[in-house]
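Undergrad: take a look and give me a structure for this.
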Amino acid sequence: MSSLKHAGPLPRDSDIAIVGIAGEFPGASHLDELWPLLCNASLVISPIAQQGRWPASQSTGYCQHAGFIDNAHCFDAGFFSIAPVQALHIDPQERRLLQSAYHALENSGYFLDAHGDVGVYAAAMYAHYQRLDEGTTPFSTSFAQIANRISHRLDLHGPSLCVDTMCSSSLVALHLAATALRNGECRTALVGAANVHTTSGKFRLLCDGGYLSRSGRCHSFGAQADGYVPGEGSVALVLKTFAQAQKDGDKLWGVIRGSAIGSDGGASAFTVPVAEAQARVMQKALERAAVGAEQISYVECHGTGTPVGDPIEIEGLAGVYGAARKAASPLSIGTVKGNIGHLEAAAGLAGLAKVLLQIRHRQLAPNLGAIPANPKLDLKAAGLRISSHLRDWPGPHLAGINSFGAGGTNAHVIVQAPPVPAPCTPAPTGEFFFPVSGHTPEALRQRIEHLLQWLDRHPDATPYSIAFTLACTREHHRYRICVAASQLDTLRTTLRLALDSAFEDSRKAAASLPGPPVPSGNSAMDYQRGISVDWNALYPQKYLVELPPYPFGRQHFDALNAESAKLTAPAEPPSPKASSLLQWTCIPGTGPSLLLLTPTNVSIRAWRAQIAFFQRQHFNLLIPIYPGHDDNQLPPAPFTLPDVADEIARYIDQHLTGPIHCAGWSLGAAVALHLADRHPHALHSLTLICGSARFSYSIPHMLRAFSKEVHHWRELIDLQLGNDLQGKCTLLAGASSQALALYYPLLRSHDLSDRLSSLSTRTLIIHGAADTCISEQECRQLGRLLHSRIAVLPGGHLLPITAAMSLNTLLLEHML
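TA: Here you go, the predicted model:
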């Protein structure tokens, strides 16, 4: 493209373009969350014990800290057509990289032309997810599966292999992929690596070798360097030759000019690095890149923070880069390990991801852990300086990345900023179709929510580019919507309305048609009926934007940790007993348990929005049905609210393990307070919605206020709860006048105001600003609880219905 402007050396046709990237890191679920973390010099290492990965009886040696990703053992098996029992025995590293690979292909626009001529070059170094003991159900994993699974599930036909050179694995895989592209072995290459801590034994193994930090920090190049902190992560890149990327009109993240790999040989002990060997691969990569050492303005170092390794790496850098620089312009160096830990097999790609973000933002991120500096490192004499604060990075943007394996395999990569394209022609205007889909209704709902959040962050995006990206570069799944809009404001409004829709399976719609599907000429209608639409004809001009990735489901799979399996086992309903006050509705899930306690004469169906939301989060949901409510008969003997609380506590003791969360609404909040007071160790957290320690209004006042609010919100209640019955009727629990006559004295006598200061359960208090059943003073009184915070939402006493989204978000944040 002769119209391209270059801030550095001209990319050559055989150079390697990075056209797509995706990743997850400690503290950053997606790549766009990593840059703020780096800019703010955030440390996201956490205590191992807080994760609850393994029973407390399992030692991790002297290492007490590590970097963890969210939901490491979670996977969307259904999306990839993998049976749950099969997914259980797939290495979590394989699962996480499969999802990251899919996201990277989305980011690259691959599905615009899913040609299949894609090689997969994966990296891993720990295969601890296996069980071969006598007397157990055996299973084992193979590194080959990590790459082969991606090729199989995504129908990719190029070379498929996995590399293990320990900590340099991912850059070695990158080098092999670049070589294959230059040799014409595939048109596109997918490079990826994953690292997940699957056993506590890994930490003991590394502690025995003295590799890990006792201080819980990667003090790279710092005086306190005492070893590294292991980190989890998954990174995937999509690569093409620069010539192919130009031909395809791809957006570029960066260009790899050269790479080299080599070994320490036998010059030192097996795990002790050799400066001369590291220098050789740096020099060879520079030669292949056809640039001088003096042109490189930043190096992302291996920098593990070990007393032996850091000085040797500085010596190698000084011999290649330092010697080529003037004293007034030292080379800036840094490493991402100070922020997120050492991602081991994925460390090289994590460092490359940081460099690509620095290139995109034209800034160098601060390095953590090097203050005070290691006195053994004479950085000034070496012509180097540690990037200690966020600062501008003037071009040309040429960088090196180091990655060294404990067994002596070294890798170095030279990357440059992509050429700046000439200004694009304006995007077409007019009304466009915006197709959005998901493998499940929950996934579709999340995609809409994420798209709305993206639109708020990108007010200058063009409607055409969004429509093109959704229609032409994303796969289309079973549950679908398609909206038309010409302006972003209209698109936002239409998408928000779509959130309240009942999403239908497009396959059923297509199957109901008599004979083969026939396009109607209305693309939106055809799409929602499961009929193929030629989106490429509708959007012939390529305007790719980085929309949010597909929201994979989060079902938990961990075959190794029996204690974890026990903690997440769905609850079984209790055996009926004549003395039982309660009946139970149980909705099993693999996550934590959540008790939902309902108001007087309100059906458990009033929790409909919460049930749907927390089912998507895989919570184990339990809702007791009070005596006299929803067909649960009144007992012959009188009972009190403490009796109900005791009955719930017995249920917890007999049927549940692991963390138990409780959300009580109105009368349910009163029951929840008694539960926390009488059984202080039963609950992990407590949420009181429109609750009170002592009801200040009279019962008639509360009844009138509640009835008035129900009437005010009748249309929304009908919409949310109404099926064959009107919503208001569905909302009520059908308690008889005899039953209600028993509950009113319980409400009047409820008084735990003197006990609040002694309750220790972590509590969230949610109050409706316009609640006329519960006063603001009652809410403030609950604030006397020891570990509590108050959140006020717009609305009255029906917050779980009228402010469901905000309330659900508060609940989830509080519990997790």
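Undergrad: CA atoms for contacts and neighbours, from now on please.
TA: Noted.
Undergrad: figure out how far stretch 129-140 is from the centre of its chain.
TA: Centroid separation for stretch 129-140 versus its chain: 30 Å, with C-alpha atoms, centre = their mean, to the nearest Å.
Undergrad: got a list of contacts for it?
TA: For stretch 129-140, contacts defined as C-alpha atoms under 8 Å, 6 or more residues apart in numbering pick out 89, 91-92, 141, 198-199, 560.
Undergrad: could you also give me the structure for this second sequence? I'd like to compare it with the first:
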Amino acid sequence: MSSVVDQIVISGMAVEAPGGIDTLSAFWTAIAESRELIGSFPRNREWPVEQLLSLHRTQGWSRVADAGGFLSGATEFDPMFFGITPREAISMDPQQRVALRVAWRALENAGINPGELDGADAGCFMGASINEYGPPAAAVTEYSGYRATGSALGAVAGRISHNLGLVGPSLTTDTACASSLTALHLAASALRAGECDWALAGGVCVMGSPAAFFEFAKNHALATDGHCRSYAADATGTLWGEGAGVVVLENESRARALGHRVYGRLLASRVNHNGKGAPIAVPSVSAQCQLIEKTLSAAGIRPDDIGLVEGHGTGTPVGDPLELTALAKVYGAVDRVTGSARLGSVKSNVGHAQAAAGILGLIKMLLAGANGQIPASLHTDRPTAEIDWDATSIRLAAALEPWEPVNDTRFGAVSSFGVAGTNAHAILAMPVLEDLDV
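TA: Predicted structure coming up:
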């Protein structure tokens, strides 16, 4: 494996997740306790809830359960703390607001004072997708004049850079459900290229409208029972959720010199596309295999070094078997004596957070490494029969269990796949930590 000197490391992180979770400790506790953080549709967003719940009465539509992984604090924001006027704050896509406060907390977690960064050569890379917030810009409203920046996707990252005074590269990327891992990859690439001294990377999803529920109900790809059953035999589809996560990336020499904690080393990340062939939303086994193998090669480790795979695991009858086939070909084709990776998905706890899905899985991975435990993935009592589990060494993480390090390091992998055909994969090395105050 390549030298750890000046590896890119993650030295700070923060999260917001369904169930009122806005701290790392609360997030880990919920995951370690196998809690499902799903709730009913929010009634304070002016959504047509009754229409949603009756869609199945229309021919060609599937049932929509009164369920999802919603952020309870999505409507809460302290504009004056960030120097933003109340009227502008209301005009801002809530994804900008949530991303800004989570980025602030990630910096504090790293031991960096967010108020002393004006002029810092730091980048900001965020994954996000358009989620239909607010009235149309082509209308006369009391918020006219703020809609250009309030609804711009680029302002998710731009707002963070502007508020903190960061002068490095700042961009929002939309590769659908692969967005946040793509943002992580771009941030790491910028650091390696010397484009910035350090960077923030992550993703956010706050649904301004229930459009995703309508779309997947029409495509019969939505969970009809209100649960995201990743890799389960009784999965009926995905369940939409919300969330946000941001990590601080820097070279390890810098982190050590500044006394920052090292949660993990980003050994490698890669992004590719399915190419042509199947419909654009259908995953490709060959593309995923190629991606995983390239990432492993760049990381300089073997498949049997990986102890935990945080998979995409949407719970769809089409996507999960294809993903499992790819994982089984690479991570499952090892000697069970030397390696047997556990597989799970945080979506089984919080639902599918779309553009933020990958970063939530990555933070789950880092917390598992810090605590030395592999948490259970929910709904594993009946794994899908679409693959031959006897022919692969990979196993669903069915219970909280110790995660034994190898030479004081735990290795893990995270996957995300987007509906437009983009795939992202990252491999992490997590040193044994003594300070677990996260």
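Undergrad: any idea whether the residue of structure 2 positioned farthest from its centre is helix, strand or coil?
TA: Distance to the chain centre peaks in structure 2 at V140, reaching 36.3 Å (criterion: C-alpha atoms, centre = their mean). Secondary structure, DSSP: H, G, I helix; E, B strand; the rest coil: V140 of structure 2 is coil.
Undergrad: does G339 of structure 2 really touch D304, like I thought?
TA: Yes. Shown here, G339 of structure 2 and D304 form a contact pair, counting by C-alpha atoms under 8 Å, at 4.5 Å.
Undergrad: the counterpart of D335 of structure 2 in structure 1 and R360 of structure 1, how far apart?
TA: Following TM-score structural alignment, the counterpart assigned to D335 of structure 2 within structure 1 is R325. Going from R325 of structure 1 to R360 of structure 1 by C-alpha to C-alpha, to the nearest Å gives 25 Å.
Undergrad: more neighbours, those two?
TA: When R325 of structure 1 is set against R360 and neighbours are counted by other C-alpha atoms under 10 Å, the residue ahead is R325, at 19 against 14.
Undergrad: ok, now which ones touch the nearest residue to the more buried one once chain neighbours are set aside?
TA: Computed as C-alpha to C-alpha, 6 or more residues apart in numbering, the closest residue to R325 of structure 1 that is not its neighbour in sequence is E294, at 5.8 Å. Residues near E294 of structure 1 by C-alpha under 8 Å, 6+ apart: 321, 324-325.
Undergrad: with neighbour count and secondary structure added, can I get the contacts of stretch 129-140 of structure 1 in JSON lines?
TA: Output for the contacts of stretch 129-140 of structure 1, formatted as JSON lines (neighbours: other C-alpha atoms under 10 Å; DSSP: H, G, I helix; E, B strand; the rest coil):
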{"residue": "H89", "neighbour count": "19", "secondary structure": "coil"}
{"residue": "D91", "neighbour count": "25", "secondary structure": "coil"}
{"residue": "P92", "neighbour count": "24", "secondary structure": "helix"}
{"residue": "T141", "neighbour count": "16", "secondary structure": "coil"}
{"residue": "T198", "neighbour count": "23", "secondary structure": "coil"}
{"residue": "T199", "neighbour count": "17", "secondary structure": "coil"}
{"residue": "L560", "neighbour count": "17", "secondary structure": "coil"}
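Undergrad: any chance you could map the helices in the stretch 601-750 of structure 1?
TA: Secondary structure of the stretch 601-750 of structure 1 (DSSP state H, counting those that start in this stretch): helices located at 608-616, 641-655, 667-678, 699-712, 714-721, 727-731, 737-749.
Undergrad: what range does the helix or strand that comes right after the last one cover in structure 2?
TA: Helices and strands here follow DSSP states H and E; after helix 737-749 of structure 1, the next one along the chain is strand 763-768. Counting by TM-score structural alignment, strand 763-768 of structure 1 lines up with no residues of structure 2.
Undergrad: strand 763-768 of structure 1 vs helix 667-678, what angle?
TA: 160 degrees (axes from the mean of the first three to the mean of the last three C-alpha atoms, to 10 degrees).
Undergrad: not counting its own residues, what contacts the helix or strand where D310 of structure 1 lies?
TA: Using DSSP H and E, D310 of structure 1 sits within helix 309-320. For helix 309-320 of structure 1, contacts defined as C-alpha under 8 Å, 6+ apart pick out 220-221, 272-276, 278-279, 282-283, 293, 302-304, 376-377, 379, 382-384.
Undergrad: can you check stretch 19-38 of structure 1 too?
TA: By C-alpha under 8 Å, 6+ apart, stretch 19-38 of structure 1 touches 44-45, 67-70, 100-101, 103-109, 231-240, 245, 250-254, 336, 339-340, 354, 357, 365-366.
Undergrad: need the contacts of E294 of structure 1 in CSV with distance to L538 of structure 1, can you?
TA: Shown next, in CSV, are the contacts of E294 of structure 1 (distance: C-alpha to C-alpha, whole Å):
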residue, distance to L538 of structure 1
Y321, 52
A324, 54
R325, 54
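Undergrad: which of these are retained in structure 2?
TA: Among those, the contacts conserved in structure 2 (both residues aligned by TM-score structural alignment, their matches' C-alpha atoms under 8 Å) are 321, 324-325.
Undergrad: could you find the closest non-adjacent residue to T314 of structure 2?
TA: Going by C-alpha to C-alpha, 6+ apart, T314 of structure 2 has T238 as its nearest residue, at 5.2 Å.
Undergrad: thinking again about what came up before, closest to V545 of structure 1 out of the contacts of E294 of structure 1?
TA: Using C-alpha to C-alpha, Y321 comes nearest to V545 of structure 1 of the contacts of E294 of structure 1, at 37.0 Å.
Undergrad: thinking that closest one is in contact with A293, fair?
TA: Yes. Under the criterion of C-alpha under 8 Å, Y321 of structure 1 makes contact with A293 at 5.3 Å.
Undergrad: please say which of the two ends up with more neighbours.
TA: Comparing Y321 of structure 1 with A293 by other C-alpha under 10 Å, the one with more neighbours is Y321, at 26 against 21.
Undergrad: check contacts around that one.
TA: 293-294, 331, 383.
Undergrad: now, these that are in strands?
TA: L331 (DSSP state E).
Undergrad: now, the contacts of Y321 of structure 1 that are in helices?
TA: Using DSSP state H, no member of these falls within helices.
Undergrad: tell me the one of the contacts of Y321 of structure 1 nearest S57 of structure 1?
TA: Closest to S57 of structure 1, out of all of the contacts of Y321 of structure 1 and judged by C-alpha to C-alpha, is L331, at 47.3 Å.
Undergrad: what about the strands in structure 2?
TA: Going by DSSP E, structure 2 shows strands at 8-16, 122-127, 170-173, 198-205, 243-251, 264-273, 306-310, 342-344, 373-374, 395-396, 401-402, 409-417, 422-431.
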